[in-house]
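> Sharing a sequence plus its predicted fold:
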Amino acid sequence: MFKYAAAFAILATPALSNGLEIDIAGEANGTIKIDLFEETAPLHAAQITAIAETGAYDGVVFHRVIDGFMAQTGDVQNGKLGSDLSRAGTGGSDLPDIPAEFTDQPFERGVIGMARAQNPNSANSQFFIMFEPGYFLNGQYTVVGEVTEGMDIVDAIKRGTGPNGSVIGEPDVMTAVRVTE
């Protein structure tokens, strides 16, 4: 339980936000707005907010994008534009992993989910945005928010190839991620 102490300390700090504005550049160009669900996923919302406040998400690419499914980003360790992106998707942040906060909220179009490894308590900094419903994810991944504006921008994000959806060439990037109130 000690490894979650920092995450719980983040939660103990009053939430200063309830959302994000993300500027995206590449094949998609524009700003999306996200409402974070502090009530149902307080640890995950607090972690995303803390990472965004440091500017660590700025310059991070969408490294895994599967048409008809989702666009994944948030690898602040290995997913910065201009770096060697061969390991994008394998890293996280300096903060500890977060225990799962599963709810009965379904994975609908525009929902933001936290990416994780096989261990349900391994979410850290990476998240994904659903292009279409993915009900097979229900109860398996934490729903942390939803897109409230800019799904047309999300729909334009450069798609990856193959079953894993790895983006080849120049991926789209989050140029700036701002915390909103």
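Good, I have the coordinates.
> going forward, measure contacts between C-alpha atoms and count neighbours the same way
Will do.
> If you count residues, where's the longest helix of this structure?
Scanning the chain for the helix with the most residues, using DSSP state H, yields helix 42-53.
> what comes into contact with that helix?
Helix 42-53 is contacted by residues 7-8, 10-11, 15, 17, 20, 36-38, 57-58, 93, 95, 98, 101, 114, 124-125, 144-145, 177-179 when judged by Cα atoms under 8 Å, 6 or more residues apart in numbering.
> ok, and here's another one to check against it:
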Amino acid sequence: MKYIATLGLAAALSIFAVSGLAAQEADPENTLVITTQEGEIDIALRPDLAPNHVARIKELAREGFYDGVVFHRVIEGFMAQTGDPTGTGMGGSEKPDLDAEFSDEETFDRGTVGMARSQDPNSANSQFFIMLADGDFLDGQYTIVGDVVEGMDVVDKIKKGDPQQNGAVSDPDAMVSVKVAADQE
């Protein structure tokens, strides 16, 4: 009887965990909607992991900062990077850089969204990347801000860069608009 009760409790906890994840993914205040020419990418933001970075991305999205910004560095089998208004990988917003919010709890898997930075761990500003494949070698070294919950097929269509030029993209695809889902309701 004790075994059956334990199974029942485990099943209830599993259902609660799954419904909690679904609620997090469906939270419009923490869902970023990127519209491209190929379709829409929905990202469940993770303020539980990186509250300052998530707040920055939402602030910039609400200001229209990301609208029209290109995917300037896209490496096949690795990641697609954006968020630089100059399109060179050297730019950012006029806001101060952020201190790292690295996580030992989560890993960089396909669809994970992380903040780009220079060699200084406390230099993330506006640029972010979407993982095209698993990249656990980034774990604990870059800030995770979310996960793609819908539209990975759109991410996969982003124009890839030249491998000889570290993924630099000539005639890159752009984010037409970037919005917080709560602002679209």
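Cool, the structure landed. All figures in this text were calculated on a predicted structure; none of them were measured in a lab.
> Give me the subset of the contacts of helix 42-53 of structure 1 lying in helices.
Per DSSP H, helices hold the following members of the contacts of helix 42-53 of structure 1: 7-8, 10-11.
> would you turn these into JSON lines with distance to Val167 of structure 1 and neighbour count?
Shown next, in JSON lines, are those (distance: Cα to Cα, whole Å; neighbours: other Cα atoms under 10 Å):
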{"residue": "Ala7", "distance to Val167 of structure 1": "31", "neighbour count": "21"}
{"residue": "Phe8", "distance to Val167 of structure 1": "34", "neighbour count": "16"}
{"residue": "Ile10", "distance to Val167 of structure 1": "33", "neighbour count": "19"}
{"residue": "Leu11", "distance to Val167 of structure 1": "34", "neighbour count": "17"}
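> Report the buried residues of stretch 72-87 of structure 2.
Using 16 or more other Cα atoms under 10 Å as the test for burial, stretch 72-87 of structure 2 gives 72-76, 79-85, 87.
> for stretch 42-59 of structure 1, same thing?
Per 16+ other Cα under 10 Å, stretch 42-59 of structure 1 contains these buried residues: 42-52, 56-59.
> again, but for stretch 35-42 of structure 2
The neighbour-count check on stretch 35-42 of structure 2 (16+ other Cα under 10 Å) flags 35-36, 38, 40-42 as buried.
> okay, these in a markdown table with secondary structure and distance to Gly161 of structure 2 next?
Converted to a markdown table, the buried residues of stretch 35-42 of structure 2 look like this (DSSP: H, G, I helix; E, B strand; the rest coil; distance: Cα to Cα, whole Å):
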| residue | secondary structure | distance to Gly161 of structure 2 |
| --- | --- | --- |
| Thr35 | strand | 20 |
| Thr36 | strand | 17 |
| Glu38 | coil | 17 |
| Glu40 | strand | 21 |
| Ile41 | strand | 20 |
| Asp42 | strand | 23 |
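> what's the closest non-adjacent residue to the most centrally placed residue in structure 1?
Of all residues in structure 1, the one closest to the mean position by Cα atoms, centre = their mean is Phe127, 2.1 Å from it. Distances taken as Cα to Cα, 6 or more residues apart in numbering put Met114 closest to Phe127 of structure 1, at 4.3 Å, once the chain neighbours are dropped.
> I'd like to know how far the one you found sits from Leu137 of structure 1.
Distance, Met114 of structure 1 to Leu137 of structure 1, by Cα to Cα, to the nearest Å: 11 Å.
> neighbour-wise, which of these two wins?
Met114 (26 against 14; other Cα atoms under 10 Å).
> what's the neighbour count on Ala88 of structure 1?
Counted by other Cα under 10 Å, the residues lying close to Ala88 of structure 1 total 25.
> and the two most separated of the buried residues of stretch 72-87 of structure 2?
Glu76 and Pro85 (22.2 Å; Cα to Cα).
> circling back to that earlier point, closest to Ala23 of structure 2 out of the buried residues of stretch 35-42 of structure 2?
Looking across the buried residues of stretch 35-42 of structure 2 and measuring by Cα to Cα, the closest to Ala23 of structure 2 is Asp42, at 14.3 Å.
> name the helices or strands packed onto the helix of greatest length in structure 2?
When structure 2 is parsed with DSSP H, its longest helix is helix 2-25. Helix 2-25 of structure 2 sits against strand 39-45, with contacts defined as 3 or more Cα pairs under 8 Å, 6 or more residues apart in numbering; DSSP states H and E.
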